[in-house]
Each structure stands twice: as C-alpha cells, then as structure tokens.
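S.K.: Just a sequence and a predicted model for now, questions to come.
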Amino acid sequence: MGPRTAAVLVFGSSAAVLVVEIVALRLLAPYLGLTLETSTTVIGIALTAIALGSWLGGRVADQVDPRRLLGPSLGVSGAVVALTPAVLRATAEWAPVMLLLIASLTILLPGALLSAVTPMVTKLHLTSLAETGTVVGRLSGVGTVGAIAGTVLTGFVLVSRLPVSGILIGLGALLVVASALVEWRTRRRVRSSALVLAVVAGGLATTVAPGACDTETRYHCARVVADPDRSGGRTLVLDGLRHSYVDLDDPTHLEFTYVRALASVVDTAFAEGEPLTAYHVGGGGLTFPRYLAATRPGTRSLVSEIDSGVVRVNRDQLGLRPGAGIDVRAEDGRLALRRLDAGSRDLVVGDAFGGVSVPWHLTTAEAMTDVRRVLDEDGLYVANLIDHGALSFARAEVATLGETFEHVALLGDPADLGLDRTNAPEGGNMVVLASRRPVDLRAVQEALNARDTGWRIAGDDDLTSWTGDAQVLTDDYAPVDQLLQPYAPPGGR
C-alpha cells in the first residue's frame, strides 16, 4: 500500500466518522429534541467510538495482518451506516424505550470500525523505528484534516442539499465500494455481496420506515398536516412537535391557547385597528404576523426565522404571499436584533424555539436590553415560554425581564402561576409581557376570558412571590437546557 492510498484511507475514514456524528444529531432530534443533552450524548458516544476504535485497531493490528482487516472494517461500517435511518426511525416509532441504546450502537459500531483504520494503516507503514514519529504524525494529521473536512462538508453542504437518509445511504455505499477496492488491491479478491445487499436494503427500508419528513430543512424535519375539521386549517409540525396552526382562509382564527393570549395582550395594549411596527423573533407558521396583518391593516412585521427551510414551507405550503406586510428573513434573531434602530418598534414578539426550549442566547439580560433598546417608549415585549416541573426556567426568565423592564406580567394556567392551590402545576405554554409603561392587567384578563383561554394573569406582588429567588440569566450564565424540566409536547405557535 503506497503512501497516497494510506492517506486517502485515513482521510476518508476520519471524515466518515464526523459525517455520521453530525447526521445522527439530525436523526435523533425529532424524537429526543435538539437540546444540549442530546448533542452532548451524541458527541460523547462518537468520542467513545473514536477512542475504542483507535485502541482496539492498534492492538489487533499487532496480532493480525492489517490487510485482512481494512476491507471488512470499511464494509461493515458502510452497511451499518446505510441501515441506520430505517433502524432508528422504526425503533423510535415501535420501541421508543430502546431508541437511545440502538442509537448508541449505530454510532459506536461504525465509528469504532472506521477509527480502527488509522492504526491499521499506520502499522503497515512502520518499516523503521527511525521513521515512527514521521509516519504517526503524518497520518494523524491527515486524519484530523479528514475529520475537519467531514464536519465542514456535512454542516455547510450536505445537510442543506440532501435528506439525512440520503446522506447516510450514500456514505454507506461509498464505504462498501471502498471496502471492495481495498480488498482487491490488498488481497486480490472481493467478497462484498452481503454488504451491497445491506446498503440496498437500507435504501429500500428507508422508503417505508415511519417518521419520514415532507421536508428536511437545515434544522428540522418538517411536515404540514391538514385539519380535517377546517378546510383551510394547517398544522406545521417540526421534529414531531406541533409548532404552528394556520387557517389559510381566516388568519384571525387562533387555534392554540397561547396565541390567543398573545392577541389578548396586544389588542388590549394598543388601540383597536392601530397599525403597528412589529418585530418577531422566530417565525414558525407566522400565525401571529398574519393575525396582525388581518386585524391591523398597515402593520409592518419583520420576522427573523433562522431556518430558511421553514420560510420555504410558508411560501410553498402555507400560503404566504409577497405584499402582505410580512417581511421574513432567514437569520438569527439575536444578531438581527442588534441591527434594528433604537426606538423603531411598537411591538417585539419572542417565539423562537429549538426543539422544546428557547435558544439560550435569546433569554439573557443582554438580549432583553437589546429588546428594550429597539422598543419605543410605549412599546411592548411579549414572549411565549414553555416549561414544566418546577418551572425553573420560566421563573428565571421572568426574573431576568424584571431586571430590564419596569413592568412585567405573566399569563398562564392558574395552577402554574400559583393562583390555584387546589391543582398541582403541570406546565406547558405561558406568555410573559414586559414594558416601560403599565399595561391594564384587568383589561387583559377580560380579553383572556372573552377568548375562552381559561388563563389568568399575574403581576406585581403575585409575580414577585412566584419568581422567588430565581437567578437572572446572562450571556455568561444561562443554563436553559438544565433549568427546563421533562416535558410533554407543547402546543406550538
């Protein structure tokens, strides 16, 4: 085996490990959520696979001719990779308690086999002790460059252009082809028929496996589901969670309780029919921007939605048309917020979610200071919060807003707000409002009642008692994922 062939093998196998790792996050997000814990778990398993493969590959290479092992290592890993989408999706639907175990194996097995390639190739090229450092250093460097290339290629190119299943099936096929070539060059024979069948089976199984998406975006598995009870009703489902409900025929129809609560606050705080200049952090199905356009003609809404794929879904399947007073941009909300002029908005709406939690950098005192900056003197900030259990995140976010704004109130189920002692808190959606000027809380409560939400509003002493000693979130300390409690699927945007 020449040095070029060795470099290609090390480069390719190292790149493949990182492709599997990144795509595994995409596969698991619809079932485990796109959280810090999920990312940490996948990264930990991948690093375990790399360590285990490097150690075992080196030991075995000292005992068996590496030429006999390279081809099977590539081929078996390719077969497993190709089968991964179908296996994981079927497990998630039919045996969810096994999902984490099966996911670990589908990362660990190919990751270890591919990581074993580098010590095997290194063994073949160690012909003299005088060259040990040179050979090990060169191949180690090539492997690192391969891992970087796999990361960049997946994150910037593959995920934006190909479905997740297509990436893994294609990678599996390439690994099986590489296995056949290595077998031919090193042993002058090829025995890959079973591996080829596994790749074909993986492709066929993926077409019938449950949990497939209508659209795979950069961040989500997206589906649009028609409402059988309303001809124009559509639900936007992202990663298995209902994020938005849109009535294509009647934008004033608000299906989700929390959106009715948002409308209750805004309709109370501003004169009826008054056009607003609004900024929305997070778009989803654009339910609330559509509502404002319909009920307040002349309203101009700027929406920052980080997922360009969700923007396309709105245009292709949810009836968004140019000239509706809604300007949607594919961008990060925190960065976009910094570019807005001071005092330029009547209303800022926070409704951005990654999985089931607000991206942490949108929750901090520094972010809220930017929100305050872009609001005019009578401006209003309203945001959708989701929390469960002890409601630790919601309490921390309310405390954070209390450090930034003079007036803060919280809307939600009475038990969650501590206003109903007969029922235990269950958590779910809540709406927080903040402003420099006082808002008529009694009028907001009347609007909530008129919309049949069953929610209450808490402010002043009630809210201070409810918040307790919750810590203010900052850019330096915002453990949002840890504060959030185990959840039930939220009611979406």
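M.R.: Here it is on my side, so go on. Numbers count the residues shown, from 1 in each chain.
S.K.: rest of the way, CA atoms for contacts and neighbours
M.R.: OK.
S.K.: Assign a three-state SS to residue 244, would you?
M.R.: Secondary structure state of residue 244, per DSSP: H, G, I helix; E, B strand; the rest coil, is strand.
S.K.: For it, the count of nearby residues, please.
M.R.: Look at residue 244: counted by other C-alpha atoms under 10 Å, it has 24 neighbours.
S.K.: Quick check, it in contact with residue 226.
M.R.: No. With contact defined as C-alpha atoms under 8 Å, residue 244 does not reach residue 226; the gap is 12.0 Å.
S.K.: Quickly list what's touching both of these two.
M.R.: Common contact partners of residue 244 and residue 226 (C-alpha atoms under 8 Å, 6 or more residues apart in numbering): residue 235.
S.K.: Could you confirm residue 26 falls within a strand?
M.R.: No. If the criterion is three-state DSSP, then residue 26 is helix and not within a strand.
S.K.: what's near enough to touch it?
M.R.: Shown in contact with residue 26 (C-alpha under 8 Å, 6+ apart): 164, 219-220.
S.K.: Could you pick out the buried ones from the residues you listed?
M.R.: Buried members of those, counted by 16 or more other C-alpha atoms under 10 Å: 164, 219-220.
S.K.: now the residues you listed in CSV, with secondary structure?
M.R.: Below are the buried ones among the contacts of residue 26 laid out as CSV (three-state DSSP):
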residue, secondary structure
164, helix
219, coil
220, coil
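S.K.: Presented hereafter is structure B, for comparison with structure A:
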Amino acid sequence: MSSPPSDVTAPPASPASPAPATGRALPNGLAAFLVFFSSGAVLVLETVALRLVGPYVGVTLQVTSSVIGIALAAIAYGAWSGGWLADRRNPRGLLAPALVLAGIATAITLPVVRYAGEVLRGGAASGILLLVALAVFVPAALLAAVTPLVVKLQLADLRRTGQVVGRLSGIGTLGGITATLLTGFVLVAALRSTVILLTLALALGLVGIGLGWYLRRQEPTDLPGPARTRAALAVLGLVGAGLSTVAPNPCDIETAYHCARVAADPNRSTGRTLLLNSAHHSYVDLADPKHLEYAYTKWIGAVADVAAPTGQRLDALHLGGGGFTVPGYLTATRPGTENVVFEIDGGLVELGRQELGVRTGPELRAVVGDARMLVAGEPTDSRDLVVGDAFGHLVVPWHLATREMAAEIRRVTRPGGVYVQNVIDYPPLRFIRAELATVGAEFRHVALIAPPEALAEQQGSNFLIVGSDAPLPVEAVRARLSQVDPKVSLLSGAELTEFVGSALVLTDDYAPVDQLLATA
C-alpha cells in the first residue's frame, strides 16, 4: 500500500475575516445615558420640526404625517448605518464624532429650514416632504446611529446578548417618551424653537466633546483626528448658530400652537393684521371695532345684524378667538352683549391684550381650552348666536367639523338662534359640501354665503355656513349682504341642495377633513 507523496499538502483554508476589536465596554451608566440622551434628542427634533415647518407649509395631517414618517426613516437609516459601521470600525472612535456632528447638524437646521421655507412655501406634497427632510433627517440619522454603536461595545459576553440589547432598547424608548412629553408639555410652551434647537445643539456638542475626552483617557483610539478637521467642524457649528440668529423669522412670538405676528396696515394707521403661521388670520381696527376688513367677517356681521337689530344685546358664543374681531364688533354694535370666546391658545389671548386692544370683562370672557371639550359644559338653549371660527392653520380641526359637534352646538343654540361657521375650501369643494351636509343633518334650515367664483370652483375661498332650527330670513340677509359685499352669493333651499349633492356627513368615526381639502 503506497503512501501519498510527502510534498503533497492539503489546500490552505481561506482565512476568516477577523472581527475588529471594540475595546473595553463602557460603564453601564454611561452606556445607558448615551442611549437615553440620543434617543430623546431625536424626539425633541421631531416635535420641534412641526413648529419649524408650520409657518411655511401649514400644520395639517399631511405635514404631521410627513414629520413622523421622515423621522422614522432617519431612525431606520441611522440605526442600520450605525450597526454597519460598528462591525467595521472601533465604535469607541465613532461615538463622540456622531454626537458632535449631530449637534452641528441641529444648529444648521434652523437657518436651512427658514431660508428653504421661503422658497418651498405652500402645501405641495413634494415641498412638504423636502422641507421636513431638511429639518429632521440628517441630525436624527446621526443620533440614531449612537445606539447600535453602544450596543456593539457592550456585547462582551455573548451569553448576555439578549439582556444587553433588550435593556438598551428599553432605555432608548424611555428616552424618546421622556423627551416627547417634556417637549410637548413644557419646552414648546416655555421656549422659542430657536432656543430649543440651539440648546439641544450645544448639549449634543458638549456631550460629544466630553465623551471624546473621557474615552481618550480610558483607552487611546483613532478618535482625535487631524486638528484641521476638528477646527473646521467647530467653525461649521458656529456658522450654523450664527446663521440662526440672522435667518428670516416669520414669528413675533411663538405660542403653544402658533407662530404669530401682528403687522400694521400701511394704508390704515390703526389697522392691525394677525398672522398665524404666516397666514392672514384676523384684522382689527384699534380705533373702530365696527370696521370689518375681511369678507367673511362682513358676512358674519350681516347675519348678526339681521338676527338681532343694532342695539339689541346678544348672548354669543365664539369657537375660536384669533384677533377677537367679531366679539369686538358685536360689543360695539350691541352694548351689553355677552361674548364668551373659547380659544385653545392662551398665547393668542395674551397677544390680543397686548397688541390688538382686547379687553376682557363682563362683555368679553375668554376661556382657554379646546372648544369641543368646553362646549359640552355650556347650558342648553343658552346662546342666541354661535360663531365657529376655529382653525389649525387653514383647516377646521376635524373634531370641530363632525355631526356630533354640530349636535352640541344645536343643543346650546336657542330655538330661534343662529349658528355661523367659517370654512376655507378649494376646488373641487369637497370639504364645504361635506360640512354643509353635516350641519344640515342637525339644523333644520341651512344657507351658504360665498363668492360666485368660489361656488363655480374657479378659486379657493372662505365660505360661511348659516344654520338654525327656525326659518332663516334669507331675503333680509341677502339684502344686508348687498350693502356690505355686493358681489357675494347666498344659496338656500333647492339651490343649496343641488350644490351639496350626495356629500358625506362627517362623524367622529369618520372625518377625513385633510383628504377632502386636498386639491384634485
């Protein structure tokens, strides 16, 4: 039996790619802090992003959905990329740069959004997505990369993999929850968006620098990098912070719900315009509260003039305050009128006192809170006139547009009283038709006031719905409208029925307001 030649050897095994060393694990407390802090910072960015883009693209369901979707995409991409890098580089050398870069990106976000917002202003879907991406994606992705980097460092013992991953994942979730509640309940109400973002950017930068110093002392890594690179990053961060102070700011003040500004009318020395999220919301003449500038306020005034002759007091309820124009008109034309205003934004009430001549007292009582919740506490048959003028940007909040809400308003309105509701819609006018059907499902008599061009679906416009359980004095209202706005149309009866057609009645269970408002 022959043996194989001695010079024949087995083929060499292909060498396995060695996993790079990750160095020592971080102390558990430091690892938990980094995951908690970075995850929380992402949710601060997400919450504040809605405030940043609102003045340019509104605060609608599409905008809110875009913020959530882009933030989740950034988290997914950042976590994936962080995990990929953790398997190829020493995570100890990546953690501090990720935090510092996230701080720089956060500082730059504010000027980028404000300059880009002026270009992308409007409600186009592509513009919304792009502006939200500029506000959120880069800093959120960098922060999302922190957790997989920390996890890789902590996986020294494969027998504890599930425990380590589960604990850090839970801590990250708790960080997000804490940041969401803190930002929504405290920070947004107390601080301007500029302050929140620059403070967050500073905190991220300081934590990143401190972490880099700590890690270099514990174990030398490739973290420091060239001095020129560190200097360039520092300059970039300072430039971002500096641009934030000079970027165009559409707000005089930021309330809990709005970016608000009061502008003087160059053609009327006592005229003031209230802009909310850059949209013209209310007009007030400080010297003459009887002056109604906007068409829809003239229509409301005309209905009130017919419902109660000048001088006859009213018990009026206003759902939404804004600039308090209509309450001021009713008080000026009908002394003794009791105006109760439900305004969700306490900051607007204070702004009205400071700059729009609002004086609360026996004839004007402002109640801060959600109109849907507050109207339920109003006595039955207690109001002669109910005015619906509540908006989130240019959209009636969906829960104020349903049949259940209309039923509550009807309950509060006296049998001979009138409900008027301001609505904004655009061709093909799906929302105004649905809202007319909704109000008509509760009130026996309904009419519509609108410009002829809007009814012909040639342009967007304000529309005024008028509802009552008593027959409406249509001809008297039409005559009064001819005096204040001769070009406006009033639809009622069969003409209105034809306009409404088979429109959907909105309910608490199904009220796709934003989708109905979308242009075809």
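M.R.: Here it is on my side, so go on. Computed from a prediction, not measured in an experiment: that's the story for all the values here.
S.K.: Let me see the TM-score of these two.
M.R.: Here the superposed chains carry a TM-score of 0.95, computed using TM-score structural alignment, normalised by the length of the first structure; 482 aligned residues with a C-alpha RMSD of 1.6 Å.
S.K.: Residue 67 of the first structure: which of the buried ones among the contacts of residue 26 of the first structure is nearest?
M.R.: residue 164 (32.2 Å; C-alpha to C-alpha).
S.K.: Assess the claim that that closest one and residue 23 are in contact.
M.R.: Yes. Between residue 164 of the first structure and residue 23 a contact is recorded at 6.5 Å, counting by C-alpha under 8 Å.
S.K.: mind putting the buried ones among the contacts of residue 26 of the first structure in JSON lines, distance to residue 68 of the first structure included?
M.R.: As requested, those are exported to JSON lines (distance: C-alpha to C-alpha, whole Å):
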{"residue": "164", "distance to residue 68 of the first structure": "32"}
{"residue": "219", "distance to residue 68 of the first structure": "41"}
{"residue": "220", "distance to residue 68 of the first structure": "41"}
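S.K.: Stretch 369-387 of the second structure spans what distance, first to last residue?
M.R.: End-to-end distance for stretch 369-387 of the second structure: 16 Å, by C-alpha to C-alpha, to the nearest Å.
S.K.: what's in contact with it?
M.R.: Applying C-alpha under 8 Å, 6+ apart, the external contacts of stretch 369-387 of the second structure come out as 304, 314-320, 342-345, 399-400, 405, 408-409, 411-422.
S.K.: if you line the two up, which stretch of the first structure does stretch 416-424 of the second structure fall on?
M.R.: The aligned range for stretch 416-424 of the second structure in the first structure is 378-386, by TM-score structural alignment.
S.K.: neighbouring contacts of the matching stretch?
M.R.: The contact list for stretch 378-386 of the first structure (C-alpha under 8 Å, 6+ apart) reads 258, 262, 345-351, 356-358, 371, 394, 427-437, 490.
S.K.: Next up, the contacts around the counterpart of residue 488 of the second structure in the first structure.
M.R.: Using TM-score structural alignment, the equivalent of residue 488 of the second structure in the first structure is residue 455. Taking C-alpha under 8 Å, 6+ apart, we find residue 455 of the first structure in contact with 411-414, 448-449.
S.K.: give me that answer again for 10 Å
M.R.: If you count contacts by C-alpha atoms under 10 Å, 6 or more residues apart in numbering, residue 455 of the first structure has them with 257-258, 261, 411-417, 430, 445, 448-449.
S.K.: Leaving out sequence neighbours, find the closest residue to the equivalent of residue 257 of the first structure over in the second structure.
M.R.: Under the alignment (TM-score structural alignment), residue 257 of the first structure maps onto residue 295 of the second structure. The shortest distance from residue 295 of the second structure to any non-neighbouring residue, by C-alpha to C-alpha, 6 or more residues apart in numbering, is to residue 485 (7.2 Å).
S.K.: isn't that neighbour right up against residue 299?
M.R.: Yes. Residue 485 of the second structure is within contact range of residue 299, at 7.8 Å (criterion: C-alpha atoms under 10 Å).
S.K.: Determine the residues that are contacts of both of these two.
M.R.: residue 478.
S.K.: Same drill for the two, tell me which one is more crowded.
M.R.: residue 299 (25 against 16).
S.K.: ok, for that one, nearest residue in space, not its chain neighbours?
M.R.: Leaving aside its sequence neighbours, residue 299 of the second structure sits nearest to residue 481 (C-alpha to C-alpha, 6+ apart; 6.7 Å).
S.K.: Just say helix, strand or coil for that neighbour.
M.R.: helix.
S.K.: Could you pull up the contacting residues of it?
M.R.: By C-alpha under 10 Å, 6+ apart, the residues touching residue 481 of the second structure are 298-303, 306, 449, 475, 487-490.
S.K.: so how far is residue 298 of the second structure from it?
M.R.: 8 Å.
S.K.: what's the answer for residue 499 of the second structure, then?
M.R.: Taking C-alpha to C-alpha, one finds residue 499 of the second structure at 23 Å from residue 298 of the second structure.
S.K.: Those two: which is more packed in?
M.R.: Neighbour totals were compared for residue 499 of the second structure and residue 298, and residue 298 leads with 20 against 17 (other C-alpha under 10 Å).
S.K.: For the more buried one, identify the helix or strand it belongs to.
M.R.: helix 295-307 (DSSP states H and E).
S.K.: average offset between that helix and the first structure?
M.R.: Between helix 295-307 of the second structure and the aligned residues of the first structure, the post-superposition mean distance stands at 0.7 Å (mean C-alpha distance after the TM-score superposition for the first structure).
S.K.: Can you name the next helix or strand after that helix?
M.R.: Defined by DSSP H and E, the subsequent element after helix 295-307 of the second structure is strand 315-319.
S.K.: how about the strands of the stretch 51-200 of the second structure, start to end?
M.R.: With DSSP state E, counting those that start in this stretch as the criterion, the stretch 51-200 of the second structure has no strands.
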